[in-house]
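> Quick one, structure for this:
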Amino acid sequence: MSGELLIGGAGVSPGYLNQPEQSAERFIAHPFRSNGGRLYRTGDLVRRLPSGAIIFLGRVDDQVKIRGYRVEPGEVTRVLSGCEGVQQCIVMADRTHGGGPRLVAYVVAADAFDEDVLQAYLRNRLPDYMQPALYIPLAELPLTPNGKVDRRALPSPADIVSKADLYVAPRNQMEEDLTAIWAELLNTERVGIYDNFFELGGDSIVVIQVVSRAKRKGIQLQVHDLFDYQTVAALAEMAAQQEASAVQAEQGVLTGSCDLSPIQHWFFEQDTQQQSYFNQSILLQLRKSVSSVHLRQVMQALIQKHDALRFVYHKEGIDGRWQQTYGQYTGTLEEVDLSAITPEELATSITAACSRFQASLAIEKGELIRWVVIRTPAAEVEDRLLMVVHHLAIDGVSWRILIDDMQNYLDRLHEGEPLVATEVKTSSYRDWMQALTAYAHTERVTSQQGYWEKVTGAFRPLPVDMMGSGQVRSSLATVETVLDSQLTAALLKEVNPVYNTEVNDLLLCALGMTIAAWTGNSQVHIGLEGHGREDMFPGIDITGTTGWFTNKFPVRLDIESQASEGNMIKSVKEQLRSIPDKGMGYGCLRYLNQVASLRHNSWDIVFNYLGQLDNIVSSSKWFKGAPEFPGEHISPAYPVRDYFVVKGIVTAGTLKIFWTYSSQQYHIATVEKLAAGYIAHLTALIRHCTHQEQKAITPSDFGLNGKIDYKELDELLGITETEDEDGIIKF
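Okay, the predicted model is just below:
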């Protein structure tokens, strides 16, 4: 604990001679003695060590409040001076900055000045609010005649521009490749080497895409690297020095069996006759110059590379358990000729053609993928390509990988290059399942059983308007709401640095507030779907692997009805950060370890944020998204057990929220009210963040989640919703 040094005792005088005002300021009544006595306020800022020794940190006058936290620049100076290569330094508060007080570091380097090294050093040792906003290199520190730093002679920060405020172009090939990848995936016209990935709108799904595309350029990255090195400059420097890590990745065309994953177990648990009609699909506008011959070559190359597309399913044993093996399917390309259709009939004819093939897959034959090229009239600029893949072999991230490879293969064919399978594969679905199974039987996972039983044990069903039964997909309806482009841009690029959050944190916060307000119950239970590609297993790299990796687990949010927007965000963020291993253990316990107490769902509402879909096909010269409806991708007779499925996607610069529900359980007015309430809550959270001039921290930012809550940390740091008074620290 640090504070102002107060001196008491017999040697303290009553005050300054004939200076009553100064005496009243410096000589104060002793607060801990009832019989009188005075204390002298030295103005020195100190810290007391456990040994009793006192370290001088600076003057109280130097103390500054940054983002609501009291900071002693002298403490930052002390830490920075320990960085190798720093000969001298001083950190000062700059109160002239228009955006509020900030820290400025003046550094005399022993050799070359490297701001990135200094930033990395302090990031590993001090919280975010104690980081200097500006580093100024000096040949030497100016001194007064008595040897102290002459602060008045230091360069004015107003005359210095931070690197982060400037566009700095890439300096080498690796930086050029990375900035191009970022710009394309983040739909940003220009990316500088000091731009922050997450402040540009990056998220965990885009991270996977970056790593996958970087590998194609020969840049070896891991998912966690982008969280540790958030600028191109830092990432490229790290990648240039990093040796390629050993990756467990089966090569060649795979054969044999592969264990089912938790989400695949969930699928077969539904026990329906409609199992072959549970797809994901995408309908593209395709350049007419792309021939069926080339399409067939591309499809076969993709199936050869992505082994999960060749899975075959069959039942074994008395209990009829489903098994998964690698088959020999090479794919089917169908052709539909609509060249004679009138423009008025084209859209309905395309949908009708797509619908026929949506129901054409067969999991027991290993027919998991089908492409349909639809030839359109000459007046239509593009043909159409329907790509249907059974969900057992694909997920949202897989589509991004598949489309990237498809674009690459079409480019190669256009250049006259053969599609020879020379690429080194990333870890297979089987590699990942072996690692997941080993993880499932560790003490790290088995010890989580009590946590998940506590989460699921308090579940209460949501209210319904009508008592429907035997719900199937044909009874479903959907209400769509849209967050405008300005608020969407703020959600993706502005608000998350304020509380060090992710997009999902605010989306779930708004959902929790909406459901709690509707039910009057402060506990909200949600089935949360994530991409499941967590960077948890050393030697396993699935950034270029297709398959169904989705992770589905229960979340219980405690919603504080009277909390401010800021405290609500902090609370939900900390609750989400306290979930062990991002929920990966739940599916392992329920399906791989077969824990009986976790056999049943403990949610009625499922939430899934699918991320930014614009970057999937935005850069291709061969295809783009088609406007027509591609038919129902799941059988209308497929059973439905969730009351609501809420999905969020970003497309065309706006966040779209879809509330899918059973019309036999809810009136549309109920769902429209919920959907409107959700947008209202989300808007309030976004606007709150955009009006915050200072950033805030929570326990999880220090690895303290689960040890103290955000209120205790705020109290410890002296943070309240309003400005607090300076206190006295007793040694």
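
> Only C-alpha atoms from now on, for both contacts and neighbour counts.
Noted.

> how about the longest strand along the chain: buried residues?
If you go by DSSP state E, the chain has its longest strand at strand 38-48. Judged by neighbour count using 16 or more other Cα atoms under 10 Å, the buried positions of strand 38-48 are Arg38, Leu39, Tyr40, Gly43, Asp44, Leu45, Val46, Arg47.

> surely the first one meets Ala29?
Yes: using Cα atoms under 8 Å, Arg38 is in contact with Ala29, at 4.7 Å.

> need the next SSE after the longest strand of the chain, C-terminal direction.
strand 54-59 (DSSP states H and E).

> follow-up on the earlier one: next, the angle strand 54-59 makes with the longest strand of the chain.
100 degrees (axes from the mean of the first three to the mean of the last three Cα atoms, to 10 degrees).

> How far away from the center of its chain is strand 38-48?
45 Å (Cα atoms, centre = their mean, to the nearest Å).

> which strands and helices sit next to that strand?
Judged by 3 or more Cα pairs under 8 Å, 6 or more residues apart in numbering; DSSP states H and E, the packing partners of strand 38-48 are strand 2-8, helix 20-26, strand 27-29, strand 54-59.

> another one to check against the first:
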Amino acid sequence: VPIGTPGKLFISGAGVARGYLNKPDLTREKFIANPFIEGERMYDTGDLGRWLSDGNIEFMGRKDHQVKIRGFRIELGEIEHAVLQYGSDLKQAVVEAKESNEGKVLIAYFTASASIDKSELRSFLQGRLPDYMVPAFYVELEELPLTPNGKIDRKALPGVEGEDLIRNPYVAPRNETEEKLVVIWQQVLGIEKIGVTESFFELGGHSLKITRLISEYYKVFDVKMSLKDLFISETLESHSDLIKASKKNEYVEIQKVEDNESYIISDSQRRFWVLSQFEEESAAFNMPAYIELNGNYDIESFKRAIYHVVDRHEILRTVFKVDDSGEIRQWILSKEQLDFNINYLDFREKEENEQFVKSYIEQDSYKLFDLEKGPLLRASLIQLLDDKYVFYYNIHHIVSDGWSNDVLIKDVFTCYEAFKKGENPELPHLRIQYKDYAAWQKKQLEEESFQLHRDYWLTKLSGELSILELPTFNKRPAEKTNKGRMLGLYLSKEISSKLKDYCQQNSGTLFMGLVASVKAMIYRYTGQEDIIIGSPIAGREHFDLENQIGCYLNTLVLRNEVKGNDSFNDLYANVKQTALDAYTHQKYPFDRLVEELDLKRDFSRSAIFDVLIVLQNNGDKKKNITLTSDIADSIIDYGAASSKFDLSLYFEEIDDRLSCIVEYNSDVYDNDLMEQFLKHYKIMLLKLLEQSHQPIAAIDYLSGEEKEKLLCTFNNIKYNPEKLTAI
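Alright, predicted model coming up:
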């Protein structure tokens, strides 16, 4: 791995043991072939580390002591270290992540020689750790459980109860609205006895759960709340005030359609179908994913669970064909017609079996789906050891999205646990299926309220739409390709903290700050003032869509005019308003918008925008990245990728830093340009935050080395005037 990039620590040489006594499976797992010296072996320590620029290796903790919660990769040891700094009375501490009420939560276990005020301990940690690393529960024990070897037995740590959660002083609900809100909050957060002065976010709420609140409020109170309002108002009593002040909007269920041979498709499905007719485009809409499973699994029960989920969600048994009238329709197949099978692969006898798994996944990831015949889901259970598996699946975007993948996994494991016990799985009742949503969406588009959404977007995107013209030496292919590459870097603690503080002080979100800064960078690179970017949004505002699998994802178009004389403060305010307006009108399908605009088709580009920005805060992306201290100032090359747009920027909060991954079309832009873009963006962002009142055109984003080259090296020309010839 490059300098500064985390990797696993291995030991090789004459001192490496032959293996574990009478434990062949563990020996096979830990003692592997040395890829650098033929015939030698090396030992997998299970630890993580990284090279430093001086040649030393920095220890970064153990791989099995890292967790991912709400999209954040967390090193438990870092939290434990912070807990132990609280005071001399606190003797031992261990932090564990456990499943609780629809998600993982952090639990701090500790022993102490004197009474510890848990509220003060939490306040202490809030001043030293990012919010997502502060434990939600605090459990004091007389002693920590130990294994026979004297190590802390994490599996023996007890569960948590309500009193282990740090709470504000309890204030009971004072009216019927607050009583109903308490019930909703308890269901969404999985916490009992919630008071009206408590904060949704302090109780473990986040953006995805706010989406659930919006759906619940619509169903119970007949009001439609905005994300903006609920982000600003955190307490239960403030939500009560918002509901009382809101205009009633009667809740309407999504109606079921009558059974038929085939059904209409949604706008997003139509666009994916059209794009998938081009072979190279089709593979770009594959959504491969895998999960490592540790422990003894009942293979037959696991297979049965997957089959049950496929049977439960009609969309997983759906294919797409043109009917006799020439219309693209969706057809729902029976289990027998679908011919869906789960692959079981036993790699236990293969040496370096993890490499076989990697190769298998890489090959299948680009394997095309047949939209007319199906199935549009492939699943494999791969066994590496007696107690280690990989569950791999690949699904086409026309029947799924990131949220759906979470539903699929949750359903599979709920069914597995039930089948293993000989019980029937208890899953939320699905009153409707995707075909009902597609018909409902079509009906919604005909209503007068949707005319307002349509008018907003047609006005916002009226006139000539600019196209991105970043400098490049490559000639753009006549037809758009998906050949891409991924580069990444990490923003320092200082820059990340400054950006978050700036957004909070200006009553906005981190996403708005990222969009504004990227637009400022694009303006400085191109001089273009009309800058258009896209960003995905879940598209599940209706309560009935929460537990569904299907393609509900919508895309927002964010168009702003950037002037050189504008300050970053001006641009941020402009982007903030644009984003809030886009959220308000998010129901109008992007795919319908593309058709409505009647654009002149340019087969070398994407429709409307060429740049996509994503802030990943829902855990969809799985990257094996852990940061515990400052990382080297270097660009990381993640290798080849399938690029759907000219330029896609994926941001993610990791510890108290922001990571930025750029996925670019390598047929359009070269690697040097993208490396330069990332380096300049890092400098530009810091300068924008430090000089937010200065004109954007005056912000200096060149490094000292670049200035030296431009001003001195390139101008260091020696000449003799006497030898010049005048013409």
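
> After superposition, what's the TM-score here?
Scored against TM-score structural alignment, normalised by the length of the second structure, the superposed chains reach a TM-score of 0.57; 488 aligned residues with a Cα RMSD of 4.7 Å.

> re earlier: which stretch of the second structure lines up against the longest strand of the first structure?
The alignment of strand 38-48 of the first structure onto the second structure (TM-score structural alignment) covers no residues at all.

> quick one: that strand to strand 2-8, angle?
Going by the same axes, to 10 degrees, strand 38-48 of the first structure makes 140 degrees with strand 2-8.

> Give the burial count for the closest residue to Ser12 of the second structure other than its chain neighbours, as a bare number.
The shortest distance from Ser12 of the second structure to any non-neighbouring residue, by Cα to Cα, 6 or more residues apart in numbering, is to Met42 (4.3 Å). For Met42 of the second structure, the tally of surrounding residues (other Cα atoms under 10 Å) stands at 22.

> Show where the stretch of helix or strand Met42 of the second structure belongs to falls in the first structure, residue numbers please.
Here Met42 of the second structure, judged by DSSP H and E, is contained in strand 41-51. Strand 41-51 of the second structure lines up with nothing in the first structure when matched by TM-score structural alignment.

> same check, this time on stretch 390-408 of the second structure
Counting by TM-score structural alignment, stretch 390-408 of the second structure sits on residues 384-402 of the first structure.

> do stretch 84-94 of the second structure as well
Going by TM-score structural alignment: stretch 84-94 of the second structure matches no residues.

> Go ahead and confirm Gln523 of the first structure touches Asp558.
Yes: if you go by Cα under 8 Å, Gln523 of the first structure and Asp558 touch, sitting 4.8 Å apart.

> Any buried residues in stretch 602-619 of the second structure, and which?
605, 607-619.

> From those, which land in strands?
Per DSSP E, the subset of those in strands is Val611, Leu612, Ile613, Val614, Leu615.

> Export those residues to a markdown table and append columns for distance to Ala439 of the second structure.
Compiled in a markdown table, these are given as follows (distance: Cα to Cα, whole Å):
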| residue | distance to Ala439 of the second structure |
| --- | --- |
| Val611 | 31 |
| Leu612 | 29 |
| Ile613 | 30 |
| Val614 | 29 |
| Leu615 | 31 |
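
> Show me which of those is closest to Ser507 of the second structure.
Lowest distance from Ser507 of the second structure to those (Cα to Cα) belongs to Leu615, with 17.8 Å.

> which position in the first structure aligns with that closest one?
In the first structure, Leu615 of the second structure lands on Tyr609 (TM-score structural alignment).

> Tell me who's in contact with its match.
By Cα atoms under 8 Å, 6 or more residues apart in numbering, the contact set of Tyr609 of the first structure is Asn504, Glu529, Gly530, Lys647, Gly648, Ile649.
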